[in-house]
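Student: the following comprises the amino acid sequence and a computationally predicted model.
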Amino acid sequence: MAQENQMKKAIYDALCIELGIQPIQVLKEGNRETLKGFTAQGLADHFQVSRNLISHYLNQLFAQDLVFKIDSRPVYYFPRKAFLEQFHLEALSRSYTSLLELMEEITLAEGRSASFSLMIGANESLSYCIEQCKAAISYPGQGLPILLNGPTGTGKSMLASCMYEYAKETGRIQPDARFVTVNCAEYANNPELLLTNLFGYKKGAYTGADKDRQGLIAAAEGGVLFLDEVHALKPESQEKIFLFMDKGIYHMVGDNDTWYEGSVRMIFATTEDPKTCLLKTMLRRIPITVKLPSLKQRSRAEKKELIAYLFKREAKAIHQSIRISKLAYQVMESVDYLGNVGELKNYVKASVAKALLHRGDTQDVEIHIYDLPSELLDMQRREVPQAQFDDHTMIDLEVMEDEKRNSQLYQFNLSILRSFSTFPNKESNFPAFAYSMHERIEQYIDDLYYSEEEKDSPNSKFVYNLLSNIFQIIASKYHLEKVSNNETIILSRLIMDYLNHATIRKAFSHTLNQELNQCLELIKTYYPLDYSVAVDVAALIEDALHLHIGRIGQINVFLFFHYFDRDMKKAAIPGIIIAHGYNIASSIAEVVNQLLNRKVFDAIDMPIESDFTLVVSRLREYLLQKEGCREFIVMVDMGSLEDIYAYLENVSNVDLGIINNVSTKLALDIGSMILDGNSIDQILEEASIRNQHRYKIISNRKKQNTILTVCETGIGTAEKIASLIEQSLPQAVDIKIIPYDYASLSTIGIHDPIFQKCNVIGIVGTKDPQIGICFISIEELLEQKHLDTILAIFAPYLDEKQITVFNENMIKYFSMDHLLGYLTILDTEKIMDSVQDIIAKLQKGLQIVFPAGVVMGLYVHIACLIERLIIDKQAVYYEDVDKFTAAHLDFIKLVKTIFADVERIYNVEIPVNEIAYIYAYIYHRPVKSVNRNENSVNDFENL
């Protein structure tokens, strides 16, 4: 054990030394040869030991969180603590997908101001606030007075402190300059005391003034003066500081003859409406007002990040690790904190204090539902189902902070760019790629519609209205057809997703920079008009919302417009859906249009509080825009909308059919009849009969048999599982393999839109979403468990022999993907064919069938064995090899015969020591020479 720890320490020290001699530019360039010292092979060469041994110790260091890794080929390992210190970072993830992703974090840390970097939301909801603060501090001379306005607990004092640090950081003030705070509430009823403390006094100015005393302005000379709770000052108190704000001069109390000069930057803060609590003459002297958002107005992602940050701060304060149960975390996330961040901070402290009492003998502090303050539980705004968020499953703080990368927006764009990078002949066939994205866009749209985040918030309505105006401008500029209401709804949801995850674009700006540029160039080449529209829309959104969506946002806008204009023949009889409630009509129209793959319905949403005459006006405007159409079907839900016909009788040259009780089923029925070419009379008569008697509509279209692949950690792993299944099938089958979002299935269940489009015959993945559909875990598939279930799914398409080949291929290709991270000189595909032949001959020669686990292990073991012999030219040590030889001559002879071709091709000789380990692996697993990863399936995403 001592020798093992010594070797592990030597490896860690070697990584630290290597990091110390590598300049940042070398890491950014990512040269493989230069960075070899951070790989298992490079360390193996340095210590003159086997690569497998080094990998063993590196995995231990990684498990202990002493190193983090880059999951590329080869895998790179860096010492965590040394890396944080060298590059002045606050935190690092456990792993990164590429060197470029890591370098992006370093670049962002270099580019942003350290003074504001600690504020959560600095690049999102607070970005504009921080821009205003920087502008005020940086203004020539003594800066500009600035007013921070926001509810209690929103971080006004912290922002003022950050401005002070920024001023020092940028050289605007000297390093020893002071930050002086004045709580104006203390002087609300005593303006004279404010004068005395602010300006200072001369000896004899009043009884007890026995010596001269400087005021707070003099104390803040050359620095920052922060007047908090400025609304508490009476008008006469506000007037006392006008002269100093205008000219930087003042009188000390008791000395009206001498003018004193002061040079300070002034920051004011208030929780009240400045227009009602401050004099107009005061407001005129403050050119910049910063409006800080409440915690409710900030994104859900920022709220989660704040919760994680506050718990991490408490963990640091008590020098203990803290974990929180899923249920407790969801309760904390669901509460609307009237006291904002300040109140949230107090509840975190109270929860930790209570948990410390319940800790018992456990090392970590665990926060459970009973540790939360009772008043916090009373404020919970929505019910949190315990079935989904139990109080026993604990969440690490790092997992809480990493949720941004698991967002639907990130996974959606990652999937698009990965598909683009691997799409065949994309330069000459880019339109095919654009069309291939429609299915993914539909899935993402479904997620946007079913997401409860920001669904009915004032922000979402504001974004919708903003986009409506932007699209009117764009339609007028380029002479385009007006964007429909439901399309505007969809794009507003997309932009809301960007507002909630504003830094997502940065995740791709470096890691997939080449793909971004190439994709935009091809859009510009094939769709010049659409490219101009997308760029203009993105620019207008950025200007209006101070939200930088960048190149990935431009690609999204293009793809969505391309999806809206997909090859849909316009319906002979257009339809429009009008329904009460926010987004109800738009949701029905979008789902039905997707299912019919035709642009049949538009929508007008009628929020409960909206004016009926306004809806009529919008409908009349819509009808007048549809020049050339002489028939329309208007679908309404109930109430006042049922009488809408009375307001449409004078619409000239248009026949209108109006039907009530609109639903998705009814709209789909009517849409189908429209596409079948039925007359408006037939359509409404049949639909009315079917709706009245609740007839079941049987679609003539056959749904595609589908297998969904899922993973709780994200869509990326689901895509890898789908690729593995498709690669392993011995022949083409009439089954569609679709990677799908686990969270969507587990939340919506069988009501998820995918079940309306596809006949889902099974789900394969890492965790069962438990929705009543046949599920096979990837582990069961690889280990060939529950073969009857596998046979039931594939029996109509594959015979028994082909299913056997499918199972063998699954093991082979899964093992091959594992080997890609270990083999450095051998052609993986070629060696796997040789190993496959070896395993088949072993089973035949021994007259046994190996279990799937043994086969997977042998794939990895034999391939690594051959490469090890090529590199090291020596075998591993095996105790009692002579005894083994005497007892197993037949086995040795069989293996030597089977390995004859491999020995000849690779110029190696398989010694008896290695044969002994193969024997032990087959008959006496586990053995120390075989590093079997029991969690290989759970680590599938690392392939």
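Tutor: Great, that's in hand. Numbers count the residues shown, from 1 in each chain.
Student: going forward, measure contacts between C-alpha atoms and count neighbours the same way
Tutor: Fine.
Student: could you pull out the buried residues of stretch 462-472?
Tutor: 463-464, 466-468, 470-471 (16 or more other C-alpha atoms under 10 Å).
Student: need those in JSON lines (columns: distance to residue 310 and secondary structure).
Tutor: Formatted as JSON lines, the buried residues of stretch 462-472 follow (distance: C-alpha to C-alpha, whole Å; DSSP: H, G, I helix; E, B strand; the rest coil):
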{"residue": "463", "distance to residue 310": "30", "secondary structure": "helix"}
{"residue": "464", "distance to residue 310": "33", "secondary structure": "helix"}
{"residue": "466", "distance to residue 310": "35", "secondary structure": "helix"}
{"residue": "467", "distance to residue 310": "36", "secondary structure": "helix"}
{"residue": "468", "distance to residue 310": "39", "secondary structure": "helix"}
{"residue": "470", "distance to residue 310": "39", "secondary structure": "helix"}
{"residue": "471", "distance to residue 310": "41", "secondary structure": "helix"}
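Student: below is structure B, check it against A:
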Amino acid sequence: MLKTQKLVYERIVSNTRDIRWDLPEGLTAGELAGELGAGRNTVSQYLNEYVERGEFVKIKSRPVLFLDRRTLEELYGVSLPWSVYDTLKALRDTLKPGEAEQVQGEARDFGKLIGHRGSLEACVEQLKSAMAYPPAGLPVLLNGESGIGKSMMAQLMHEYGVNRGILKGDAPFVTLNCSEYANNPELMATNLFGHVKGAYTGAVAGSAGLLQAADGGVLFLDEVHCLRPECQEKLFLFMDKGIYHRMGDNVNWHSSKVRLIFATTEEPEKVLVKTLLRRIPLICHIPSIAERPADERHELICRLFREEMRTTGRQFYISRRVYHLLMTANFDGNIGEIKNCVRACCANAFLAWQSGDGRENKGPLCIRLSSLPESLLLSAGEPYGEALEEDGLISLEELDRKFRAERSENSVYAQLLREYQAYLERGRDFSRLLEIMLSRLEGYYDRLSYAEGVLTTPRYRLFESLMESVSSLLAGKYSLALHSRESRFLAMHFYNRSLAGREEDSGRLSRALDGLMEEKLRKERSISQEICEFLEKNIGITTGNMDRVFLTLAVKSNLRDVDLDKAQCFILCHGHSAAGSMAAAANAILGAYVYDAVDMPLAVPAEQVIANLLGRLKKLRGCTEFVFLVDLGSLEQIFERVRDLDNADVGFADNVSLGLALELGRRLLAGEPLEPALEAAAAAGRSNCRIACNRKKEDVILAVCATGLEMATKITRLLENCLPRPIPASIRTYDYAGLVEEGLQAPVFAQYHVKFIIGTLDTQIPSVPFISLDQLVSSQDVGLLGRLFSDYYTPDEIQALEQNLIHQFSLQNILDYLTILNAEKVLSLVSDALEQLQRRVGYSFSKQTVTGLYLHLCCLIERLVLRRDTAEEAGIDRFIDRHGDFVVNVKNCFSVVESYYSVEIPVAEIRYIYDYVKADRNLDE
């Protein structure tokens, strides 16, 4: 079995690497089963397990296709947020193959660079621009700590120029390490510009110099800060006009078309003369390894180990603690030091392998704590030696797969998208989705709180400063000050986002989620849009759908107890800033974002102001309450134009004042309904008010329980999980005691159309149907679900709802009996098998029979796994003779269950199943 599973994995990886999008062969369960000579169900089981673990991608086409996720991400330089896609086109749209640096084979130029689509993306774009700028490129300065790869980036810049036809194929790449000439400026000038015969003592022949040698190519001046100012000054004329004199010859001019790349580990402003610095238009600051995201360090470590594997011809297994140290240790020498550390590890492991029975052993090399350089162990506070090892060895391939699966699982954007997908599939109401997403946000904040090293970098301090500005902006405009905790976490999040380079997006799905936020959390979404625009303007980060979703949730989390969307309120006043001043003052005093302002300049016709207002209202789709507080002279005209807003209640009051705005704001924030709140505020402010009620009440289903809200919440979630698809009605938890006491006067009936109530004890509300939990899962009232959900579902969907209810109640019972098996998994397999059995015998079992069989069969599987006693075998031969067809049907239907758990259902137990079914309906003898 394990061998087949391994072959399935290897074939999918290979076929993904060689995929032809127009003819994707070898990617279906049937094709693989035929190729490997294995059972299709077995292969399908392995494929779906890999999908569940996030290692494979599944395309729900006909036939279903499977691809290797890691291979796709490496080929296309993206992070896939999902493991399941509806169509092959949907996957390709996410991969964006037109933007890939590579499709097959080796990466080219900057595609070789770890982080070229992440933390180094901005730098790479600068280097591309410097190389391509006509007519001969631009000088560029690479600035960063020692060991970060400045020399490699210079070489890749040259390779990029050759690959794009900017440079000729044989264009030279010449390096000059300036530190060698720090104390000898004349020798540096001689090597750089060349000299003529007799230019100095010992110059018996002339030399062309490096500028001439690099003509048509690239000259890389490393450690340029080591040059004295007079050496730097010798470059000015050449950088300005492309001409120079050779040493000892002040008459003849020479020219060279060279693209200059400088590099320094120091602060350019302190070590380079200003006149040289002015001649370098592009300064590229390369982040240290400590400033780069964890996935890039992981990729670097894996790449370095793979290089050593090729060198030694051996597979490596790595201790998890070694990997953890490499991922978290402080490497002052950056990539260069990590590379030396990895090489030392491999050398030590190779020596240990040889000193044992390595000459005969062709197995893998093991990288343990004892393989690490002693200096790293001491700096990390780890004990040196093998005795205190380890917490397990893992292959490089498995380590990489686990890292990527965990990264995808823990990505906050991917988590939010998964919850939204579940919301669409299971029909949860938005309040439940919002609750789950806010909890995901809190979990993400918890993970950020453990981040180390980030807070010390200059770039992070920039983001921290920007978030303080954002907080001030919100406080001044909306009276919404971010808590210091949220401000810090937002700084960390967008700092990491800037390093990652690209938004983790999922096209249509993320756009739909952003649209849902705009519909349900209008004001929070508006604030998030303003923050995104601020970030784009000030740091150049490109924001997208999921950034807006994330910020909308962050604002909502900060104001969890404030309902900003209770009503959309406007203050309208004549003059240039009267409305804005009053709205800002009211928001500040109320401590919440309640009012928007509409200023009406005296020179602008009222009709134009109203037209602009109507344009704003159209964007507030889904809003069900509007309030307009206006000054004198405008009430009637505005009321007539907006009183008939579709599906929205509209309130008006004239003679607006700060007192009126505050009184109404306090009442709305306290949860008072619009109509009584506006009437009371208008009376207190001596204003006239009018209300137009146009809103259609939303359908709701109430879940209640006499024992309290906790059980009612469980009922809500259970029903949500059973719905075959979303319905235009929400399921809401409500207080049982309050409902019984207030009856039809309860506020929920004024705000919503209550379709029915579900719970444990009847609430005795006249004209509102009540359904007990027992009724839902029993067969006492056959048409009950059909009557309750006839407005939403087809007969087939109602049947699916019945099955889901049975499944959910059975799962709760089974959880109390099973000790080792995953109840949800075994129930899922048993449920599929029973559905097949019902089709084979030609009729459907009753609810009671299905529920009883669920419990019996799940417990039976666990007994078989544990090898405990099952039914007696007496009389089996006679049963087989009489009911052989039933035995065959059960065996066929439960083959997947038997294969998954490596068990075999005895015929004696099949006889019990037969008796159970017979009690439900008499079978033909």
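Tutor: Alright, I've got the coordinates. As the structure is a prediction and not an experimental result, all values here were calculated from the model.
Student: if we can go back for a sec, identify the farthest-apart pair in the buried residues of stretch 462-472 of structure 1.
Tutor: Pairwise distances across the buried residues of stretch 462-472 of structure 1 peak at 12.1 Å for 463 and 471 (criterion: C-alpha to C-alpha).
Student: now do the SS call for the residue in structure 1 sticking out farthest from the centre.
Tutor: Distance from the C-alpha centroid of structure 1, by C-alpha atoms, centre = their mean, peaks at residue 204 (65.6 Å). Three-state call for residue 204 of structure 1 (DSSP: H, G, I helix; E, B strand; the rest coil): coil.
Student: quick check: residue 578 of structure 1 is in a helix.
Tutor: No: read with three-state DSSP, residue 578 of structure 1 is strand and lies in no helix.
Student: quick one: contacts for it?
Tutor: Counting by C-alpha atoms under 8 Å, 6 or more residues apart in numbering, residue 578 of structure 1 touches 585, 603-606, 634-637, 641.
Student: and those as TSV, adding secondary structure, distance to residue 543 of structure 1 and neighbour count?
Tutor: As requested, the contacts of residue 578 of structure 1 are exported to TSV (DSSP: H, G, I helix; E, B strand; the rest coil; distance: C-alpha to C-alpha, whole Å; neighbours: other C-alpha atoms under 10 Å):
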residue	secondary structure	distance to residue 543 of structure 1	neighbour count
585	helix	30	28
603	strand	28	25
604	strand	28	25
605	strand	27	21
606	strand	29	20
634	strand	37	22
635	strand	37	26
636	strand	37	24
637	coil	38	17
641	helix	38	19
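Student: as JSON lines, the buried residues of stretch 462-472 of structure 1 with distance to residue 152 of structure 1 would be great.
Tutor: Output for these, formatted as JSON lines (distance: C-alpha to C-alpha, whole Å):
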{"residue": "463", "distance to residue 152 of structure 1": "26"}
{"residue": "464", "distance to residue 152 of structure 1": "29"}
{"residue": "466", "distance to residue 152 of structure 1": "29"}
{"residue": "467", "distance to residue 152 of structure 1": "32"}
{"residue": "468", "distance to residue 152 of structure 1": "34"}
{"residue": "470", "distance to residue 152 of structure 1": "35"}
{"residue": "471", "distance to residue 152 of structure 1": "38"}
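Student: nearest to residue 43 of structure 1 among these?
Tutor: For the buried residues of stretch 462-472 of structure 1, with residue 43 of structure 1 as the reference and C-alpha to C-alpha as the criterion, the closest is residue 463, at 53.6 Å.
Student: residue in structure 2 paired with the closest one?
Tutor: In structure 2, residue 463 of structure 1 lines up with residue 463, judged by TM-score structural alignment.
Student: surely its match meets residue 494?
Tutor: Yes: under the criterion of C-alpha atoms under 8 Å, residue 463 of structure 2 makes contact with residue 494 at 7.4 Å.
Student: OK, contacts around the nearest residue in space to residue 336 of structure 1 that is not next to it in sequence?
Tutor: Ranked by C-alpha to C-alpha, 6 or more residues apart in numbering and with sequence neighbours excluded, the top spatial neighbour of residue 336 of structure 1 is residue 296, at 6.3 Å. By C-alpha under 8 Å, 6+ apart, the contact set of residue 296 of structure 1 is 336-337, 340.
Student: re earlier: what separation is there between the match of residue 463 of structure 1 and residue 540 of structure 2?
Tutor: To residue 540 of structure 2, residue 463 of structure 2 is 12 Å away according to C-alpha to C-alpha, to the nearest Å.
Student: counterpart of residue 348 of structure 1 in structure 2?
Tutor: Match for residue 348 of structure 1 (TM-score structural alignment): residue 342.
Student: does its match touch residue 305 like I think?
Tutor: Yes: between residue 342 of structure 2 and residue 305 there is a contact at 6.8 Å, judged by C-alpha under 8 Å.
Student: how near is residue 279 of structure 1 to residue 242 of structure 1?
Tutor: Taking C-alpha to C-alpha, one finds residue 279 of structure 1 at 11 Å from residue 242 of structure 1.
Student: same check on residue 282 of structure 1?
Tutor: Using C-alpha to C-alpha, residue 282 of structure 1 is found at 7 Å from residue 242 of structure 1.
Student: just residue 463 of structure 1 next, same as before
Tutor: Distance from residue 463 of structure 1 to residue 242 of structure 1, by C-alpha to C-alpha: 40 Å.
Student: for residue 726 of structure 1, same thing?
Tutor: From residue 726 of structure 1 to residue 242 of structure 1 the distance is 75 Å (C-alpha to C-alpha).
Student: burial check on the aligned partner of residue 862 of structure 2 in structure 1, number of neighbours?
Tutor: Correspondence of residue 862 of structure 2 to structure 1, assessed by TM-score structural alignment: residue 852. Neighbourhood size, residue 852 of structure 1 [other C-alpha atoms under 10 Å]: 19.
Student: measure residue 852 of structure 1 to residue 810 of structure 1 for me?
Tutor: On the measure of C-alpha to C-alpha, residue 852 of structure 1 and residue 810 of structure 1 end up 10 Å apart.
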